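A.B. asks: structure here, sequence nowhere to be found:
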């Protein structure tokens, strides 16, 4: 869950709002729960109830991801000095 949180925070540019943090926590929780159900699929112990639960959680996660934004935060452009240093090193 920590990695998912970190990845989503990075995706948002590193400084999410309080609302975004709540959404990130919820997305991490849903991702974990879906992974547990994925394991049940692989173990062939997936039930009809699991299927309905999986669909509901997957849809919730998709809505959260859409609300957080499919596009990541714009990267900060490099300074002229950084650009020239990178070009000189190439």
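C.D. replies: Structure's in. What do you need? If you're wondering where the values come from, they're calculated on a predicted model, not measured in any experiment.
A.B. asks: CA atoms for contacts and neighbours, from now on please.
C.D. replies: OK.
A.B. asks: so residue 34 makes contact with residue 57?
C.D. replies: Yes. Here residue 34 reaches residue 57: they are 7.2 Å apart, a contact under C-alpha atoms under 8 Å.
A.B. asks: one more structure, for comparison:
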């Protein structure tokens, strides 16, 4: 294997993480509004590592879900621009 290639197959200077596809903001907001305590919006955004604990704690009884509502727009923007 060439020394300039990474084990993930990405060339030098490339981010080896897979790029996420742009998400529909309306879908994310609706999931947050109706299923936010279960972390449905987190699953939709691909943040399953945060979604699982959110589901198990019911969004820390709603507090975590409310906090997510504050930052959801910014999170969508970061995903759509490729800055996870």
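C.D. replies: Done, it's in. Small disclaimer: the values here were computed from a predicted structure and weren't measured.
A.B. asks: can you calculate the TM-score here?
C.D. replies: Superposed pair, TM-score by TM-score structural alignment, normalised by the length of the second structure: 0.32. Supporting alignment: 43 aligned residues with a C-alpha RMSD of 3.5 Å.
A.B. asks: sorry, back to before: which neighbours do residue 34 and residue 57 of the first structure share?
C.D. replies: Residues touching both residue 34 of the first structure and residue 57 by C-alpha atoms under 8 Å, 6 or more residues apart in numbering: none at all.
A.B. asks: mind listing what's buried in the host helix or strand of residue 62 of the first structure?
C.D. replies: Using DSSP states H and E, residue 62 of the first structure maps to helix 48-68. Across helix 48-68 of the first structure, burial judged by 16 or more other C-alpha atoms under 10 Å covers 50, 54, 57, 58, 61, 64, 65, 68.
A.B. asks: who's in contact with it?
C.D. replies: 12, 20, 23, 27, 30, 31, 34, 37.
A.B. asks: and if we set it to 7 Å?
C.D. replies: The contact list for helix 48-68 of the first structure, computed with C-alpha atoms under 7 Å, 6 or more residues apart in numbering, reads 20, 23, 27, 30, 34, 37.
A.B. asks: and the helix or strand containing the third one, what does it pack onto?
C.D. replies: Mapping residue 27 of the first structure onto the secondary structure by DSSP H and E places it in helix 18-42. Judged by 3 or more C-alpha pairs under 7 Å, 6 or more residues apart in numbering; DSSP states H and E, helix 18-42 of the first structure is in contact with helix 2-11, helix 48-68.
A.B. asks: what's the angle between the first one and helix 48-68?
C.D. replies: Between the axes of helix 2-11 of the first structure and helix 48-68, defined by axes from the mean of the first three to the mean of the last three C-alpha atoms, to 10 degrees, the angle is 30 degrees.
A.B. asks: how about helix 2-11 of the first structure: buried residues?
C.D. replies: 4, 5, 8, 9, 11.
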